[in-house]
Each structure stands twice: as C-alpha cells, then as structure tokens.
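K.L.:
could you work out the structure for the sequence below:
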Amino acid sequence: MPEQSEREGRSDGRSVEPPGLRLTGVTTVIDDSPVLHRLGLDVPAGEITVLMGPSGAGKTTLVRHLVGLLEPDRGTVEVGGRNVWEASPAGLREIRNGMGVLLGGSSLFDSSLFSSMTAFENLEYSLKHHGVGEAERDRRAMARLQEMALDDVAAQRPEAMPAHARRRLGLARALVTDSPALILDDIDVCLDAAHSHRILAALASWRERTHGTLLLTTHNIGLARELGDHLAILANGRIIATGSAAELLNGVETNEQFDHRFQISDFLGPPRIEDVRADDETSRRGLRVTFDPAMVRAAAIGIVVVTLVVMTLTLAHLI
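P.N.:
Purely as a prediction, here's the structure:
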C-alpha cells in the first residue's frame, strides 16, 4: 500500500511511537495580565484532542508552550514524558523534530513558511531536514500538495498566493513529515467551503499513516464533533471541561449554545494578577498546601447561596 510505504520509508531513524502531551499547573502572565492560571491538560497518545474556547482564552499561548516557543512562568510542559523547558538545546530540537506544527494566524510568518522558497521547496526542505531521500521527498511533497489542491501552484512562492492557499500550504508542511505528533492551531482558517472536505480527508489520511497524537484548536463545533476523540474547553485561563467530544457537544449546534453551556458556567471568572502573585508568595514561603483564590471565592459564594436558601426555606416553614 502506498500510504503505508510512506510511513515505513523514512530514513531518519526516529521512533514513530506517538507521544502523550501534558501541561501541569501552568501559569503564564503576559504584559502583567494572566493568560493561563494553574492550567492542567492531558492529551492522550495516539488520539485526537480538540481544544475549544473563546478568542483570547489562551489557546495559542498553550500551543506555543508545547512547541517550545514560549516558556510558562510556572508549571511543567511535557511531550512524551520529556519536560520541554528543561531540555537541552539538542533535546528541544529532538522534541520539535517529532512534531508537525501549524501555528495560529494566516500571515507568512505565522504559518511557518519560508517566503523565499516555492510551495514545493517548503515541503521538500522539511523532508530533507528529516533525512528523507530525494526521490521520496519529491513523491511525498507532491502528494501533500495534491491533497491541498496546491499542485498547480507548486512553483509559486507563498507571497504570490492568497491567504487561504498559504494556510493550506502551512498545513501541508505540517503533515508532510508524518511526525508522530501533530499540533494544529486555529485550523478554522483552512476550512473554507471549497476545501474543508480536503482538510478532513488529509487529516484522516495522516492518522491512518501514523496513528499519531493530534491536538488541534478550533471554533468549529461540527469539526470538533466529527474529529475529536476528546474535547477540552479552555476559558478564563483554565480548562473548565474535558471529556468525549460527542457527549460534551450533545445538543450544541450554535456558538450561542456553546457559550451558554461552557462560558457562562465558568463562574470563577478570569484569572487575576493578584491570584498569581499570591501563588508566587506561597511558593517563596515554601508552603506545600495551597488554595486557588478563585476557587475559594467560588466556594464562599456557594456557601452564602446555600445559607440563604436554607434560611428562606426555614422562614417559609415557620410562617
């Protein structure tokens, strides 16, 4: 089978075992504003996890932590059990070489494309970097371009292409190495009506070839339901729900229904810089038992609400 030979024909010697991805206790502050606070997320090896949440919730920040582009202020980030931010430069290169990555955004730089290279050369370069032979490079590069309906612009540079074509080229570049882990941020830009079926088919083909680990971020409810083995909801700097995509999105068809189910239910509110500083102070004092200030506030509100309900029922009974 041709697709199977793609997987077995690599000459780089890398293991094809899919890695699990894990973030534990991650806190990130950018420009004195907390973006993530005590975030935890497990992405199971060999499965598809979809990450959803409102714009600005921190999805791209989370992805940049995983691929070694942005170090969190606190917490650990692991790929295949290896701490990304404690790895040596050589170790970090090895971790990155095991990933296919599409960064968020539609610009040339955000799509991780080389503007000085043609579409074909962008894909061939990635394969050459991974030690794939010339004949195999040519075949696989053209196969991925054809998947994305880009074979007719193989000789063009990205700057000559419309934004949606550049985005599909960025996706093709992420797929071409058949890495055991695939991280796709803001894939919605690729999903125009004319090409969405191609994107879904390409992801299915990648999964069949590699049986790899896939983490993708999206706002597309239908895509999350169709692709996701698992779903994680990110809001206000934390993961507020995880589980089966089919179960969590059952009955959710519109963005308004999604917002009502997940964002409104996150009554803890956005992370505050005061809470992050409180964590830092606790850490400096060496205390081992800590409490999330947001959780404490939520618990206090819950106690007050319950108390008022009990008092109301008691008074009604007495009357």
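
K.L.:
all contacts plus neighbour counts: C-alpha atoms, from now on.
P.N.:
OK.

K.L.:
and L203, which of the three is it?
P.N.:
helix (DSSP: H, G, I helix; E, B strand; the rest coil).

K.L.:
that one and R166, how far apart?
P.N.:
Look at L203 and R166: by Cα to Cα, to the nearest Å, they are 17 Å apart.

K.L.:
ok, the two, which is more surrounded?
P.N.:
Shown here are L203 and R166; by other Cα atoms under 10 Å, R166 has more neighbours (24 against 16).

K.L.:
pretty sure that one belongs to a helix, no?
P.N.:
Yes. Applying three-state DSSP, one finds R166 inside a helix.

K.L.:
and it, how close does it get to R173?
P.N.:
R166 sits 10 Å away from R173, going by Cα to Cα.

K.L.:
what about the helices in the stretch 101-250 of the chain?
P.N.:
With DSSP state H, counting those that start in this stretch as the criterion, the stretch 101-250 of the chain has helices at 119-129, 134-147, 163-176, 196-210, 221-227, 245-248.

K.L.:
pick the most deeply packed of the ones you listed.
P.N.:
Stretch with highest mean neighbour count among these: helix 163-176 (a mean of 25; mean count of other Cα atoms under 10 Å).

K.L.:
give me the helices and strands touching that helix, please.
P.N.:
Under the contact criterion of 3 or more Cα pairs under 8 Å, 6 or more residues apart in numbering; DSSP states H and E, helix 163-176 touches strand 99-102, helix 119-129, helix 134-147, strand 181-184.

K.L.:
want to throw these into JSON lines with distance to E226?
P.N.:
As requested, the helices and strands packed on helix 163-176 are exported to JSON lines (distance: least, Cα to Cα, whole Å):
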{"stretch": "strand 99-102", "distance to E226": "20"}
{"stretch": "helix 119-129", "distance to E226": "28"}
{"stretch": "helix 134-147", "distance to E226": "19"}
{"stretch": "strand 181-184", "distance to E226": "16"}
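
K.L.:
one more to put side by side:
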Amino acid sequence: MAKVLFLGGFGRSGTTLVERLLGELPGVCALGEVVHLWQRDIRDDERCGCGERFSGCVFWQRVGDLAFNGWANVDVNRVHQLRDAVERTRHIPRLASAGTAPDEVREYASYYSRVYAAAAEVAGARVVIDSSKHSALAHVLRWSEDVDLRVVHVVRDARGVAYSWTKTVSRPETDGTDEMTRYSPGRSALLWNAHNAAFSLLARRGVPVQRIRYEEFLADPRAGLLRLAEFAGLPLTDPDLDFLRAGHADLRVGHSAAGNPMRFTVGRLTLRHDDAWVRAFPRSQRRLVGAVCGPLLRAYGYPMSVVPKA
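P.N.:
The predicted model follows:
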C-alpha cells in the first residue's frame, strides 16, 4: 500500500512551495500535480520538473513501465471519462455520504494508486507527495484500499489568493506560449470557500487531515517541516534539514509532473512572505473577497481588517 501525502487547497495557496521543501526530505518522492499527468504529460508530452519532456524523463518512463507496462497502455480517454463522472466539486456530497464507493470511483482511484506505488518503488521512497490540490480527488482517493491517504490542507489568506489569480503567469512547460488560468476576485473567492470547506468535510469522514496556514509555514519552514514529517510518519534528524538556510532553501532537481512554474527551480529558492496584495489589490476587491470568505477567514485565524503599511 502506497503512503500518500496529498497536498490540498485552492490554487495559488502555496502548495508548490510546500511540496518542493517536503521533496527534499529523505524518504520522500514529490510527484507534482498528478491530476494533470494524463493530459499534460502522457498525451501532450509537456516538460517534467527535471526539464526533460515527459517521454524523455527516465524516472517517469520507469514509473510507467512498472505501473502499466508502459504509458502507451493507459487509456487516457477512459481516465477523462471517469474524471468527469466522479471527480468534480459537485460530486463531493455524494462521495462524502456514500456508504460504499461506486465502481467508477474505485476504477478512477486505481489509476492513481498504481502511479503512487510505482513511483515509491522507483524512487525508493516511503512517502509520495501528490500536490493535485483538488478536493474532489482527495474524496475519491479515500475510497482506495491501495492508498494510505494523509492530507495536508494548505490555506492562505483568501485576499492574497484572489490577487494572485488576477495576475498573468506564463506556463514555461509550453515554452511561454500558454498562460495559467485567471479568475476574477469574486470567482476565486467562491472557489476558495468551496475547496477549503470540502477538506473540512473530508476530515469528518475519518481521513487524517492536518491544516497549515501558508503564512505561518513560510515564517518558520523548519518547524513546519518537522510537524509535517511527524504527520507523515517520517523520522528526521537535524542534518536532514540542512538544505534550509536563512531566508532560502537549496533545491535539487525534481520530477514534478505538473504545477506552478516554481517546480522548475533548482538551487537557491528565496523564502519570503509575499504580501504584495496588501498594497496592490484594490481596496474594493479586498473588501469583496473578505465579505465572501469572512466566515472561513475567521475560522482559520485571519484578521478581517488589513491595513497596508506606509
């Protein structure tokens, strides 16, 4: 059974940074956003975090050989059909309340469990990380008998998240020809509520869930990593965290299948609190997002009033 640490939350909440740092720990294999593996990698042959095209990445080709006797044997159309049938936010109430999982749920989860188990074997890892974020996917995975699922629920101030979604960001894996999705502040606020609430529901269904606030994690990443390693059942020693320095981390090459452009970073990664939204996000939009997300912001310990520093 594969031990999986699933990083969940709404996009632009810092999951890629958390994954990159966790991926430096011994016994951990960070896979990126596996939810996009089927289209972006198997079908579109986009670049792995190591810089190679998916078809040219030795790690992923070994995973495919072990999991499916080659990626050519994966019916991507079938995976997409299953995704549309079971892995949607609107399906979460059914996934959370069902006494038994429909066959389609188990079949869809089996594609992921085979990838996780193969990646763990190829990497010699005790824990694999999937930073897919999607709450519906986490609800699907809880039904798999082949996955030891633990969820890290990453939350970030909804106003910072909404501001990030308004920015134009190129996707380097497409050589800059495509851009990442953008959302209006109102749309991102609604999605922030829905995705984060879904992880609370997951915890009530017996799945181990540990919530972290991105801002606190970034303020003290060493303490944050120690807590997450304990949650994942990974014993650490002080030398295991030597890649963390004052204000930065030293990163090795990774094999992230998809995700934020940060997955391509090798070497020094500056660790700084990104609070540009406090000054750059228009006050009217900050207030809109704050009003829509107010109950959860309070529940997560965020202040309702944010005053830009002079």
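
K.L.:
superposed, what's their TM-score?
P.N.:
The TM-score (TM-score structural alignment, normalised by the length of structure 2) is 0.33; 154 aligned residues with a Cα RMSD of 5.4 Å.

K.L.:
reformat the helices of the stretch 101-250 of structure 1 as JSON lines; add distance to L184 of structure 1.
P.N.:
Output for the helices of the stretch 101-250 of structure 1, formatted as JSON lines (distance: least, Cα to Cα, whole Å):
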{"stretch": "helix 119-129", "distance to L184 of structure 1": "17"}
{"stretch": "helix 134-147", "distance to L184 of structure 1": "16"}
{"stretch": "helix 163-176", "distance to L184 of structure 1": "8"}
{"stretch": "helix 196-210", "distance to L184 of structure 1": "11"}
{"stretch": "helix 221-227", "distance to L184 of structure 1": "13"}
{"stretch": "helix 245-248", "distance to L184 of structure 1": "17"}
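
K.L.:
who wins for proximity to S33 of structure 1 among those helices?
P.N.:
Closest of the helices of the stretch 101-250 of structure 1 to S33 of structure 1 is helix 221-227, at 28.6 Å (criterion: Cα to Cα).

K.L.:
if we can go back for a sec, for the helices and strands packed on helix 163-176 of structure 1, which one sits closest to T27 of structure 1?
P.N.:
strand 181-184 (20.5 Å).

K.L.:
and the longest strand anywhere in structure 2, what does it pack against?
P.N.:
For structure 2, the strand with the greatest residue count under DSSP state E is strand 147-155. With contacts taken as 3+ Cα pairs under 8 Å, 6+ apart, strand 147-155 of structure 2 sits against strand 2-8, helix 135-141, helix 185-204, strand 209-213.

K.L.:
go through these and name the closest to V147 of structure 2.
P.N.:
Comparing those by their distance to V147 of structure 2 (Cα to Cα), the top pick is strand 2-8, with 5.1 Å.

K.L.:
quick one: buried residues of the helix ranked longest in structure 1?
P.N.:
In structure 1, with assignment by DSSP state H, the single longest helix is helix 293-318. Judged by neighbour count (16 or more other Cα atoms under 10 Å), helix 293-318 of structure 1 contains these buried residues: P293, A294.

K.L.:
remind me what that helix packs against, helices and strands.
P.N.:
Short answer (3+ Cα pairs under 8 Å, 6+ apart): helix 293-318 of structure 1 packs on no helix or strand.

K.L.:
run a quick neighbour tally on S200 of structure 2.
P.N.:
When neighbours are counted by other Cα under 10 Å, S200 of structure 2 registers 16.

K.L.:
and it, how far from V278 of structure 2?
P.N.:
Per Cα to Cα, S200 of structure 2 is found 27 Å from V278 of structure 2.

K.L.:
next one: Y163 of structure 2
P.N.:
As judged by Cα to Cα, Y163 of structure 2 and V278 of structure 2 stand 9 Å apart.

K.L.:
picking up where we left off before, ok, which of the helices of the stretch 101-250 of structure 1 comes nearest T24 of structure 1?
P.N.:
helix 245-248 (21.8 Å).

K.L.:
could you point out which element follows that closest one?
P.N.:
Counting by DSSP states H and E, the element after helix 245-248 of structure 1 in chain order, helix or strand, is helix 255-258.

K.L.:
after that following helix, which helix or strand is next?
P.N.:
helix 273-285.

K.L.:
name the residues of that next one that are buried.
P.N.:
So for helix 273-285 of structure 1, counting by 16+ other Cα under 10 Å, buried means D275, V276, A278, D279.

K.L.:
give me the angle between it and helix 293-318.
P.N.:
Helix 273-285 of structure 1 runs at 110 degrees relative to helix 293-318, counting by axes from the mean of the first three to the mean of the last three Cα atoms, to 10 degrees.
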